[in-house]
Each structure stands twice: as structure tokens, then as C-alpha cells.
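Peer 1: Below: sequence and its predicted model.
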Amino acid sequence: MTIPSPQPCHAERFEGAAPVLDPLAEVRSEQDPATDVYLTGPVFLDIIFTGLDSAPVRGTETWARGMGSSPGGIANMATALARLGLRTSLAAAFGDDMYGEYCWESLSRGEGIDLSLSRTVRGWHSPVTVSMAYEGERTMVSHGHEAPPPEEPPECPPPARACVSLLVPGRQEEWIAVAAGRGSRIFADVGWDDTGRWDPADLADLQYCEGFLPNAEEAMRYTRTDCPRAAARALAEKVPLAVVTMGAQGAYAVDSGTGESAEVPAIAVEALDPTGAGDVFVAGFVTGTLAGWPLADRLAFAGLTAALSVQEFGGSLSAPGWVEIAAWWQHVRSFDDQSPATLRRYAFLDGILPAACRPWPLRRAVPTLGFRRS
């Protein structure tokens, strides 16, 4: 399906400010944990160059038409969750350099993410990734060193409705089992296996997970299949909910508990920068799952948030909030050329969204490392 390309901007948030919308309002109770979603992992400073017509050529200088800077790594998903109104807790190491200070303030004060379980490491510089976006793809160069272990072992994950983990081939994370034992719903993604083994045994932590959300290539390699849908069905034998993203083809999911499957086509947009789109998809799907939405609605919502994100700079900088989503839906309904199927597919938003409070198109976020406050 094709829809008008939005120009999202991000509503300003300050420490202690209430989100525009709480998607879990109808399911909350006094007995609920204070944290909706817990995450842990490395935070990078992302520097993103966009507007490149092709890959840089050796021995030449290439000028990019656009540039953005923002916290990256696990910060992409943490920001996406927070902008959707979920109470997000992040445990990460931050360098004591200016990059680390900028990332900490952006996440804590700018996005309202709880960093009480995070730490600043003296003498350790922040990891950095430079991402170059062209031809709808991206090439990245990263530099950094693993943070030294804390002097005292970290506390166990806090009680939380859900946790999101990035599975690392060949490594099990003790905290995942602890969190699952406390009743947290665990959702997992996985990175590329540089070893080339693609050994299903490396996914041992799936035994503690409710949902697994790899992309098509990863899913097919781990399941030894040649079809994303077959891969999803195979993964559903290992985890209750398997979701496989298929790029321009959309996403396919199998719920082994109910026997239900769903497929939603992708939204056709002009991509400025795909950095962090997968993280935004996971955040959208987790939000819908915790809110109790039907499976197809969760897939559609996740795909929509990812589609909005690729039309902006960077990972965390591009994650949409409810204001952007509401403005997009209001704008789409005003076009007479939208297919009835498209309008029906996203009609569930009518019962969720706040009224769009800003005219279309929205101004873009300022993609800089940050200006000094006067």
C-alpha cells in the first residue's frame, strides 16, 4: 500500500512531563510494577549522513545533503518505547566524555527514560557509530571498547511488565531467566551472526521468551528454510509468538498459543534513513501486545511506526510519538485516493489516538548534537 509521506517532528518532553497518551491506561492496576519495559545494552552516539546518491568512492570527498546526531544502540528502542508512552527503564554504561553526557541528558531529560540503573564510567569514552544512508540502505562504521565491569554486581532487573533483549549468538544472559521468573514478558530480537554458524542452539534464551522478532534473513538462516513465512512457523515451535519482518513485503506473525497467524503489507514510503527502523518496529509491536490489541493490529501499528521513522534522520531521533501518528492518520483520511482496504486496516487507530493537535505537515526535529542553552 502507498500513503502520503509524513514529515514528523517530535513533541518536546521534559523530565516529569506526562506523555501525550498512555496506551496501557485501560489495563493498568494498582498492583502493576512501576516499570512497563526494561532494557539493557550498549548506548552509542550515532552520527548519520543522509542524502548520499551512492556509496563514497575511495580517494574522493563526498558531501552529504543532510546530517543528524542522536543516542543510538539500545537507545533507539528505549526512545521509541518512551515516545509511545511506556514507562521505560534502561540499564547502560555511559562514558564520562561529552558524548556520554549528551546521550544521558537526551534520554533522561529529553525522553523521560529512567536511568537509575545506568552508570557513568570514569575514563571510558562513548562508543560511536557513523551511518551513511543511500539507495534505501545504510553502511555503518563503529568504534568503541567494551565498558569495564562495575565494581559491584548490578542489581537484578526491576519488576516490569516486559523486557526486551537482543540475543547474542553463543551467549546466554542470566538476567533474562530472572526477569521471566518474576513474571515479566520477554521479547527478543537478534543481531547478525558474524560467525556464520547460525546455530539454533545459540538461541537458548528463547525458552524464556514470549515473542521473537527477527528479520527474514535471520529467521531463514536459523531455521534452514527458504521462505520467511515457513521460518516464522518453525520459530513458533520454539517461542509462543514469532514475528518475521520482511522489508518491503511487510511482516508475518504466528501465535502458537492460539494457532493464529497474520500478515500485514508494508507501507510504501520514500526512505530518508532506515537506521533504527527495526527497533521502532519492535517497540510498536510490544506496545500493542501489552495493550492487548489483536495480532494483525499489532503488526500494522509496528509497521506504521517503522515507516514513519525511516522518513527522518537517525534511530532515536526519528522514532514517532502519538502526535506524529495522529497527524498522519488525520492526513491520510483526508485523501480521496486512499484504498478502502488501507483505511479499514488502520481504522483501529480511531479508538486509540488523541486528536491531532498540530497542523500538517509537522516541522522536522533539529538533527544536531545539541545547542547550548542560553
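Peer 2: Now that the structure is in, tell me what you want to look at. Quick caveat, the model's predicted, so the values are computed rather than measured. Numbering: from 1, shown residues only.
Peer 1: only C-alpha atoms for contact and neighbour calcs from this point on.
Peer 2: Will do.
Peer 1: Nearest the geometric middle of this protein, what residue?
Peer 2: Centroid check for the chain by Cα atoms, centre = their mean gives D279 as the closest residue, at 2.2 Å.
Peer 1: who are the neighbours in contact with it?
Peer 2: If you count contacts by Cα atoms under 8 Å, 6 or more residues apart in numbering, D279 has them with N76, M77, A80.
Peer 1: How many neighbouring residues does the residue nearest to the first one when sequence neighbours are not counted have?
Peer 2: When you say that, I think you mean N76. Leaving out its chain neighbours, the residue that sits closest to N76 by Cα to Cα, 6 or more residues apart in numbering is S316, at 4.2 Å. Around S316 there are 31 other residues, counting by other Cα atoms under 10 Å.
Peer 1: try this one next to it:
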Amino acid sequence: MQTSFDCVGFGICAADYLCLVPRYPNLDEKTETLEFSKQGGGPCATALVTLARLGFRTAFIGKIGTDTDGDFVLENFRSKGIDTTGVIRDENMPTNKAFIWIDGASGKKSIVLDSSHYRAVKPEEMNFDFIDDAAYVLIDGRDTAATWKIVEWAKSKQISIVLDAGSPRQDMEQLLRAVDYPIVSHSFCHQFFQTDDYEEAIRKLLNFGARAAVVTCGEIGSYGGDENGVVFQPAFQTKVVDTTGAGDVFHGAFIAGLLHGLSLEKNLRFANATAALKCQTLGGQKGVPNQETVLKFMRFNDNAG
């Protein structure tokens, strides 16, 4: 049976092991955790969790192992209402893991990835037969050959493509010419465009043919641009427990804003608010808010201002 989705995502996913610590230990030193959590992780996966939490229909395409972490990741998707028909299970690889230490004083994190045995998705492993239609496809630029397959499929169906580009990857310039909505990080701008001028970076992204482009700047806020010009939305002030996954939550919320038909300026504000609320909780997915909570938070900040 085919299903229509608001967004289909293709990318990597992982099991996140998170430790909130009072401070980072020095070499040869021990410390106790303030809080431990195991959650689903990965950029595309967390964006889809955000969309699902905000009330949209989503599906994930990607690869996990047949190990217990793979079972955990799969059940995590299903428990959040994300379609897993397109998930590939490979008995010859372990599921990706991320070990994350979060500094209790600042909420900033350090991440160690265990993905060296990951086997890239092959184009012939991908299945789109369960998808009747979708409004958006989200890609993270990994697994290059398979990425191009879903890009070509999306274009054949006239589905808009959103690119999550935290850092430059293979075929990046060609991908930027192929997608409709590139969302890049401030570090991407340094590496790919060699600039700290984010308005200039936005204009360059638009010159590749994007309908709109976004640069995320963490605790500063976000820049966005379209045919009407470039705008900046400052980040919301909030108590930060953990910044893990904040950018990924932003991506999911931004797609939600596109689905709602928000203007670029309003969409940046909505995505900033959703990401800020996530930062109040340990982990990238546990603290993702629903739409009512986001709108209430935005109204409160309007009144406070």
C-alpha cells in the first residue's frame, strides 16, 4: 500500500549515548554523570522526529544494523509515528553510535562517533514503492550515489528538496544546484565559501538556484534569504541544558513552517523557537516540543519583549 507523506528523509541515523557532566574531566580523572540518556540520533532522523512531533507525516530511508542498537533505533522511529518501510537492515555492520558528553555549565557538547564500519546505502537498496507522494524530501548529503538517486526520484515527482549541510561533502556544488532549500551551518560557510559574511553566503546559495536559503548560527540566530532579500532572526534566550541536535530540530521545524506556508521571516522565528525549547532537555529528540508548546513560547516572548 502506498502512503502520502509530508516529508521523506534520507540520511544517517544513530543511537546516542548522552552523559550530562558537571564539567569535563581532565586526563586520567573521573567524574560522575548528572544525567544519562540513550536516544535516537542523527541529523535527518532528528529532523523527522521534530516534524512528527509537530503533527506531520514522515518516513525515513536509511541503513541500520541487525544489532540491539538497530532494534532500539527502529523502535524509536515507530514509537514516534515515523514510517520505517524504507529502513534497510544490514547484518554485516553495526548500527552507528554517538557518545556525547555535555558540559553542565554551558550545555555545549563533545561527540565521539562510532561509524567506521558503516556501509553506505547503495542505490539498488533503496525502495520508493511505498510512497504515493510527498511534499518535501530531506537529505544530508551523505552516501553520495544513493543521494543522487533520491534527488532524481524527487525531481521526477516534482517534490521539493531540502538539504541539511552541516559541512561540505562530495558533489556539494552539484547538490546545491539541484536542491530547492539549502540549510547550511555557519561552519559550512567558512569551509565552502571562505567567508564570515552570512548575507554574502546566502546570496551565493541563491545564485545556485535555490528558492530560499538559510544559514544557522547557533546561539546567535539564523539568516535566511529568498527573492525578497536577506533577513536575520536572533535566537531566543532560554535555559540551555544541552545543545545536541538543536540544528537538526531547526531543520525539521523549518520544513514544518514551509508546510504551513509561513513567510521566510516567520519561519526562521518558528524554527529558532523550536530549537531553543529542545535545548532545555538532555538529548536531541526527547525534548522536541509540540506545536502548541512552540506557539505558547513565542507568544510569551512577544509579551516579554
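Peer 2: Great, that's in hand. Since we're looking at a predicted model, the values are computed, not measured.
Peer 1: follow-up on the earlier one: my read: the residue nearest to N76 of structure 1 touches L81, true?
Peer 2: No: using Cα atoms under 8 Å, S316 of structure 1 is not in contact with L81; the gap is 10.1 Å.
Peer 1: hmm, back to that, tell me the counterpart of the residue nearest to the centre of structure 1 in structure 2.
Peer 2: With TM-score structural alignment as the criterion, the equivalent of D279 of structure 1 in structure 2 is D248.
Peer 1: wait, is the residue nearest to the centre of structure 1 part of a helix?
Peer 2: Yes: counting by DSSP: H, G, I helix; E, B strand; the rest coil, D279 of structure 1 is found in a helix.
Peer 1: quick one: secondary structure of V244 of structure 1?
Peer 2: Applying three-state DSSP: V244 of structure 1 is strand.
Peer 1: now it: how far from A78 of structure 1?
Peer 2: For V244 of structure 1, the distance to A78 of structure 1 equals 21 Å [Cα to Cα, to the nearest Å].
Peer 1: SS state for the most far-flung residue of structure 1 relative to its centre?
Peer 2: Residue farthest from the centre of structure 1, counting by Cα atoms, centre = their mean, is G59 at 35.6 Å. Three-state call for G59 of structure 1 (three-state DSSP): coil.
Peer 1: residue in structure 2 matching it?
Peer 2: By TM-score structural alignment, G59 of structure 1 lines up with D28.
Peer 1: do T88 of structure 1 as well
Peer 2: Alignment note (TM-score structural alignment): T88 of structure 1 maps to T58 of structure 2.
Peer 1: quick one: the strands in structure 2?
Peer 2: All strands of structure 2, identified by DSSP state E, fall at 3-10, 14-21, 35-41, 58-65, 87-90, 97-103, 109-114, 131-139, 160-165, 181-185, 213-216, 221-226, 229-234.
Peer 1: Going by contacts, tell me the helices and strands next to the fourth one.
Peer 2: With contacts defined as 3 or more Cα pairs under 8 Å, 6 or more residues apart in numbering; DSSP states H and E, strand 58-65 of structure 2 has these neighbours: strand 3-10, helix 43-53, strand 87-90.
Peer 1: Can I get the ones you listed in CSV including mean neighbour count?
Peer 2: Shown next, in CSV, are those (neighbours: other Cα atoms under 10 Å):
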stretch, mean neighbour count
strand 3-10, 22
helix 43-53, 28
strand 87-90, 18
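Peer 1: Of all these, which one is nearest P22 of structure 2?
Peer 2: P22 of structure 2 lies closest, by Cα to Cα, to one member of these: helix 43-53, at 25.7 Å.
Peer 1: Not counting its neighbours along the chain, what's nearest the counterpart of A268 of structure 1 in structure 2?
Peer 2: Matched across to structure 2, A268 of structure 1 falls on Q237, judged by TM-score structural alignment. Among residues not flanking Q237 of structure 2 along the chain, A276 sits closest, at 7.6 Å (Cα to Cα, 6+ apart).
Peer 1: Show me what that neighbour lines up with in structure 1.
Peer 2: For A276 of structure 2, the aligned position in structure 1 is A307, judged by TM-score structural alignment.
Peer 1: Neighbours of that match, how many?
Peer 2: Residues lying near A307 of structure 1 (other Cα under 10 Å) number 25.
Peer 1: Next: D46 of structure 1.
Peer 2: Number of residues near D46 of structure 1 (other Cα under 10 Å) recorded here: 28.
Peer 1: contacting residues around G40 of structure 2?
Peer 2: Residues near G40 of structure 2 by Cα under 8 Å, 6+ apart: C13, A14, A15, D16, T46, F72, V73, N76, G284, Q285.
Peer 1: Aligned counterpart of it in structure 1, please.
Peer 2: Aligning on TM-score structural alignment places G40 of structure 2 opposite P71 in structure 1.
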